[in-house]
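**Student:** below are the sequence and a predicted model for it; my questions follow.
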Amino acid sequence: MIQSVSIWLIMVMMIAYGGFSRAATVVDNELLAREPSGANWAGYGRTFDEQRYSPLTQINEHNVGRLGLIWTLDLPDTHSVTTVPLAVDGVIYFAAGYTVVHAVDARTGKLLWRYDSEATKLAGHKMRGSWGIRGLAFWRGRVYAGTVDGRLIAVDAKTGKLAWSTMTVGKNDNRYITGAPKVFNGLVVIGHGGADYGPVRGYVTAYDAETGVQRWRFYTVPGNPADGFENKAMEMAAKTWTGEWWKHGGGGTVWNAMTYDPEFNRIYLGTGNGAPWNQKIRSPGGGDNLFLCSVVALDADTGEYVWHYQTNPGETWDYNSAMDMVLADLTIEGKARKVMLHAPKNGFFYVIDRETGKLISAEKIAKVTWAERIDLATGRPVENPEARYPNGEATVWPGNKGAHSWYPMAFNPNTGLVYVPVWESSTYYNDQGVDLGSWKHPAGFSFSSGLASGKGKPGPPDPVESYLLAWNPVTQRSVWRVPTPWGYNSGVTTSAGNLVFQANADGKLRIYAADNGKELGAFELGVGTLSPPITYIVDGRQYVSILAGWLRGIPMKPIVEDKTSGWWSGREQPRRLLTFAIDGKADLPSPPRPAKPIPLDDLSFTPEPEKVEVGAKAYGRLCQTCHGAAAVSGGYIPDLRASPIPMSLDALRQVVQQGALRSRGMPMFDDITEKDLIAIRHYLRARARESLAQGHP
């Protein structure tokens, strides 16, 4: 009896102090295909369907006002946290910046381990085009991530030790990785970016999840016909191109969205724009240019082509279809349909039969001027011919940032609604003065759209409108919409608690009623945020976690300015992981509030108009992606109008050409000419003086 009591006491103590641990959750096809408990957020969109829907109801429309902060974890020296975290067995996994993988205890916010892929040491010029990693994958005790230099890595989820690493791209090419891998059937699949920076031909590669050995590769555009075609799909695609497209690469990179469909054992690829954007250069005789801006279905085990649907035949506006592809079962006209929900950049919302690839319906969710409608009989857009800038220039809606970009949407099967973060913006396209017949990609890792960089209206871009849109995919109509502040908004998560979660540029996590859009709560994050939140359960308690922080060169100009409006500027703002739960009582550290950058001027320096014009073009090619259009920056990257560095040619030379700030994320441009460097300085000094004269917007 005494022995039995002693054993009982030991067991109680071991349970109380963590001596017994639950068996680790096995993340595999079974869990990712269907996890009704909602305990884990083990995939990018939680489950294979990419719905970003949680069945949890502990936090709901009736008690969400009691949501409070549990803890925060600051992430110093991290340039970007615009990424989707995962949560498995009470541990949050995420990759910040240039693929620095973290594991954090969800109960306490304690950092468990940190693995640095050291991508900044290896990426070289590729750092110029990458915004950091957007997400991870988890499979059977390992975390998988891509790196800016093109590697795919597998890290042990318990220890943070590297299990294997494989290079997925060619040596010294322009490819880099920013998207999340997909894992299924023991395979891990990864694409890449880079088509905006050189002659890149897109592809997707599958590797053995256990060993890293390559299993298959699918190219998204055809190569040189003289070299033969890899498969019949490439032979078919080549008939839709003209000229010598392969010399320009073609593009079609899968830099973001992929979706695995366990019902049909297919992987769907969302493909990107052409390389260069301007079709007059890469395919001068026109043509559909397959498989640019398409959804492509492949056999998941072999990588063989099954079907495709192209959203923008012969695209010429950077209208990626690399946005999330959500799987759902809907009843349409009285018939049960297995569908894909897709809202690419071009402003239309598509419902596609995912068994056959046939279009069911498509309607506009934003202002669109490039096309009148989508012809349902052919599945093709009815285009506005003027949108292709036949006379050399055109302003087109939506802009190249897209009506919906990579920030993920969400689908709630209870309401039947899709929640889409929408931007209303335009882009001015201009190829006047571009030698279309002999155009070549600029030397080095330079932006190469095939357009006339630096032309158009001077000054910063006009403010854009943004909103969270609740869309009925059956009726193809808006149900509700709420404006989001400052012209930008983040990815979305929804739950069975009749909730929609979305962070905003004003530094708040806002929660809406999923059925009618009523705002139910707004919770301080301390910094403008674009990352979507996740929700999960630990020890019976529901948590909401989000990575808060702004993103590189995106300026946050408010639609209506007031005395407090401004930008999340430079490196002053925090990057942090925050976790909330009902009745949380933790205090949020007080961050600096947004402030307008104050341009600096040197009255002894006179910008020369000819050099300013050359500098505007060079800035657009080399600097704009990070430091912002018209030198109006935001996020982690300094505003060069307000930086003292361009005031000194020697200081500018040390930073730009010699890499003096490479350790802080500023790439080295050792291939920039002295002429361009001087011209960029003249352009920045001119922009600073103009901004001061205009009240420095």
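**Tutor:** Perfect, I can see it now.
**Student:** okay, CA-based contacts and neighbour counts for the rest of this
**Tutor:** Noted.
**Student:** need the contact list for Lys401.
**Tutor:** Going by Cα atoms under 8 Å, 6 or more residues apart in numbering, Lys401 touches Lys345, Ser425.
**Student:** ditto for Val632
**Tutor:** Residues in contact with Val632 (Cα under 8 Å, 6+ apart) are Pro460, Gly553, Pro555, Asp639, Leu640, Arg641.
**Student:** kindly tell me how buried the last one is, as a neighbour count.
**Tutor:** One way to gauge burial is a neighbour count; for Arg641, by other Cα atoms under 10 Å, it gives 30.
**Student:** how about the fourth one?
**Tutor:** By the other Cα under 10 Å criterion, the neighbourhood of Asp639 contains 24 residues.
**Student:** would you check that it makes contact with Ser633?
**Tutor:** Yes - if you go by Cα atoms under 8 Å, Asp639 and Ser633 touch, sitting 4.7 Å apart.
**Student:** which residues do these two both contact?
**Tutor:** Ser569, His627.
**Student:** mind putting the contacts of Val632 into CSV with secondary structure and distance to Leu469?
**Tutor:** Converted to CSV, the contacts of Val632 look like this (DSSP: H, G, I helix; E, B strand; the rest coil; distance: Cα to Cα, whole Å):
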residue, secondary structure, distance to Leu469
Pro460, coil, 27
Gly553, coil, 25
Pro555, coil, 22
Asp639, coil, 32
Leu640, coil, 35
Arg641, coil, 35
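**Student:** got another, please set it beside the one above:
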Amino acid sequence: MKARAYWLWLAPLLLSACGGGDGAGTGGDGEVRANAILADDSGGDDWPAFGRTYGEQHYSPLTQIDTGNVAQLGLAWSMDLPPGNPATGPIAVDGVIYMATGYSIVRAIDARNGKQLWSFDPKAPQASGKKLRQGWGSRGIAWWNGKVITATQDGRLVALDAKTGAVSWSSRTFPQSDSRFISGPPRVFDGKVVIGHGGADSGPIRGYVTAYDADTGEQLWRFYTVPGNPADGFESEAMEMAARTWSGEWWKYGGGGNVWNAITYDAEQDLVLLGTGNGAPWNHKIRSDGEGDNLFLCSIVAVDAKTGEYRWHYQINPGESWDFNASMDMELADLTIDGRQRKVVMTAPKNGFFYVIDRTNGELISAEPFVTVTWAKGIDKATGRPIEAENVRYEDGPVTFQPTPVGAHSWLPMAYSPQSGLAYIPTLDLEVTYDDTGITKENFEWVEGMGLASGVGYAVSIPEGAETTGYLTAYDPVAQKPAWRIPMDVPFSGGAMATAGGLVFQGRVNDDFVAYDAKSGKVLWTFDAKAPVIAPPITYTADGVQYVTVIAGIGTSPGLFGPMTAKFGIDYRTQARRVLTFRIGAAGTLPAKQPYTAVAFADPDYRADARLETAGEGIFNARCAVCHGGAVIAGGTAPDLRTSAAVADPATFHQIVRGGALVHNGMPQFQELSDRELRALRQYIRARAADLRKDGGA
């Protein structure tokens, strides 16, 4: 009887909380409603978090749009966006879309008509300094009780009033002086907001996550993912335990283990699950003398949501050596396995195995490849450890295998449908060669100013004879095998969303935004977005009507693949970046796509200089390729420098690169580069432009 009385008391709170246009309530009412719409069993009218709910399934229970009528889906409205990263996950609450594009520029948009209600620019590029040299901008935002919460490149966590965009509070999450930065979306749970950071690819970083009060910004707890210097003492018993799995003076290298993306809240267990990153540097021989598992690198770590105290972990890659991090999305589900219902967390990380893990205790249930895997023969069910192939740690010279540090699955999220029982994974199928010849612990140095430094040479390539390098893979986590695959034109494809209408939505680099039959993979609807679509879509209702929204345009890591995407004519300056919103019966149209072909800048004074160009190539790869693309062939994340007239003029080039003239546009300043280094860098870019003039830049 007491339980019945409690639920009768709760119902009016939920009803009264639904009236606020900004999703806010007063006191406890708003918090009750916030928890309710973020719960995994919520009705789906809102999409208030990156993965919609705490369990991060990227699944909606809405059914107005289904397999029977999706062919009638049309464009309701579109809104053009300025230059800047469009590869970001929007959210929607009470008929208002919120998104953070570029460097955390937040916009609120009326979902019914596309009218912008307010915007907020934290001026992150100007505040970032050297931190601007890694990352590409925001991948998503969060919502809690009338507040929209964004994280900035320079390390601020900022809460905005959802109705007005006014700053409610701002907290700094790490010092300005180190090489940390933020690109991932914050996650909110039960009145707390948690955020990690990146940076372990370019400096001596020790990873951690921090929880803040979502209403005030007050720090509540912090969990370090790797141990520090034992001489300074350990923050917890977990760090003391982890230290026993390291060797040498690892703390001098930072250790890594950054939580830059994957965070999931298990409300039933009151646990926060953290997907940790790679070692710093990648090379195990350098950071830990080639010894030890190096906890908690490349792991799923469960911590108490109230205190941040360690509860359990499962390490995906002990002694990590390849940037095979565990930072891909982690999705919660209840599955019937061998006749027994199991509460699981599922993840498809970079290393190519699909993991099903008991989320109550970290026990491995199953793990099988969802893509071509040659670095390991399998996962030992008894120990949970990979059965590694010979020389996979490049101990006896160069080694080539699949998948790659780009990942068999990158940050663009998979979706899981409890209706179909399938996970839908944007899958990459490439190979990598590692070689640390000549690189030793004694001569390894971090590249000054946040240049990339992995401690091992590597080259990502297309496997010989491969005709397909990417898929949308529908995967059965119980049977541990693919149900169907859709081949892609290039390795990368967009984040996925599944719905109870029997649909899976996903974008492609070839400009298609597609709805598939969730059971069979049959294409049921395609929309020409006039731009690549890689951002994860969302769905929600406004005035009782179901909408689907996605942001078109390319950005973040897919832009590194310029040599593979050049055939699609993707250009940073001319590509469309748009918010696209669809509903049944709408018939909106888009302007024609502006054709683009890369044309090299005029450079009549260019003369080849092989030695200078080789020096410039090294500088470019360490500092520039992360945005401007491999071999100076940009994929849309930043301008193609082979076509930039600024390179032709040395004074302009110096003003931009060393003087920081375009910091406000997101172009970092490299004031430490010497005259010779600038000359070498410019010479290499000029050489690649000459190749473009001569033979198309192949």
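**Tutor:** That came through fine. A quick note: this is a predicted structure, and the numbers were derived from the prediction, not measured.
**Student:** Provide the TM-score value for the superposition.
**Tutor:** Scored against TM-score structural alignment, normalised by the length of structure 1, the superposed chains reach a TM-score of 0.93; 668 aligned residues with a Cα RMSD of 1.9 Å.
**Student:** just the closest of the contacts of Val632 of structure 1 to Glu61 of structure 1, please.
**Tutor:** Checking the contacts of Val632 of structure 1 against Glu61 of structure 1 with Cα to Cα, the nearest one is Pro555 at 33.3 Å.
**Student:** center of structure 1 - which residue?
**Tutor:** Among the residues of structure 1, Trp406 comes closest to the average C-alpha position under Cα atoms, centre = their mean, at 4.1 Å.
**Student:** which residue in structure 2 aligns with it?
**Tutor:** Aligned by TM-score structural alignment, Trp406 of structure 1 pairs with Trp411 of structure 2.
**Student:** correct me, but the residue nearest to the centre of structure 1 touches Met325?
**Tutor:** No - look at Trp406 of structure 1 against Met325 with Cα under 8 Å: they stay out of range, at 10.8 Å.
**Student:** give the residues shared as contacts by these two.
**Tutor:** Ala257.
**Student:** number of residues surrounding Glu363 of structure 2?
**Tutor:** Neighbours of Glu363 of structure 2 (other Cα under 10 Å): 17.
**Student:** that one pairs with which position in structure 1?
**Tutor:** Residue correspondence to structure 1 (TM-score structural alignment): Glu363 of structure 2 is matched to Lys358.
**Student:** and if you look at Ser202 of structure 2?
**Tutor:** By TM-score structural alignment, Ser202 of structure 2 lines up with Tyr197.
**Student:** check contacts around that match.
**Tutor:** With Cα under 8 Å, 6+ apart, Tyr197 of structure 1 has these contacts: Gly129, Asn174, His441, Phe445, Ser446, Phe447, Ser448.
**Student:** can you list these in a markdown table and add neighbour count?
**Tutor:** Shown next, in a markdown table, are those (neighbours: other Cα atoms under 10 Å):
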| residue | neighbour count |
| --- | --- |
| Gly129 | 26 |
| Asn174 | 25 |
| His441 | 19 |
| Phe445 | 24 |
| Ser446 | 24 |
| Phe447 | 26 |
| Ser448 | 24 |
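**Student:** quick one: which of these is nearest Lys508 of structure 1?
**Tutor:** Gly129 (28.4 Å).
**Student:** contact partners for the equivalent of that closest one over in structure 2?
**Tutor:** Counting by TM-score structural alignment, Gly129 of structure 1 lines up with Gln134 in structure 2. Contacts of Gln134 of structure 2 were listed using Cα under 8 Å, 6+ apart, and they are Phe181, Gly199, Met450, Val626.
**Student:** what is the nearest of those residues to Leu503 of structure 2?
**Tutor:** Closest to Leu503 of structure 2, out of all of the contacts of Gln134 of structure 2 and judged by Cα to Cα, is Val626, at 34.4 Å.
**Student:** now do the corresponding residue of structure 1 for Leu295 of structure 2 against Asn29 of structure 1, distance only.
**Tutor:** By TM-score structural alignment, Leu295 of structure 2 lines up with Leu290 in structure 1. Here the criterion is Cα to Cα, to the nearest Å. By it, Leu290 of structure 1 lies 31 Å from Asn29 of structure 1.
**Student:** what's the answer for Gln310 of structure 1, then?
**Tutor:** 29 Å.
**Student:** got it, and Thr166 of structure 1?
**Tutor:** 23 Å.
**Student:** surely Tyr428 of structure 1 touches Glu393?
**Tutor:** Yes - here Tyr428 of structure 1 reaches Glu393: they are 7.2 Å apart, a contact under Cα under 8 Å.
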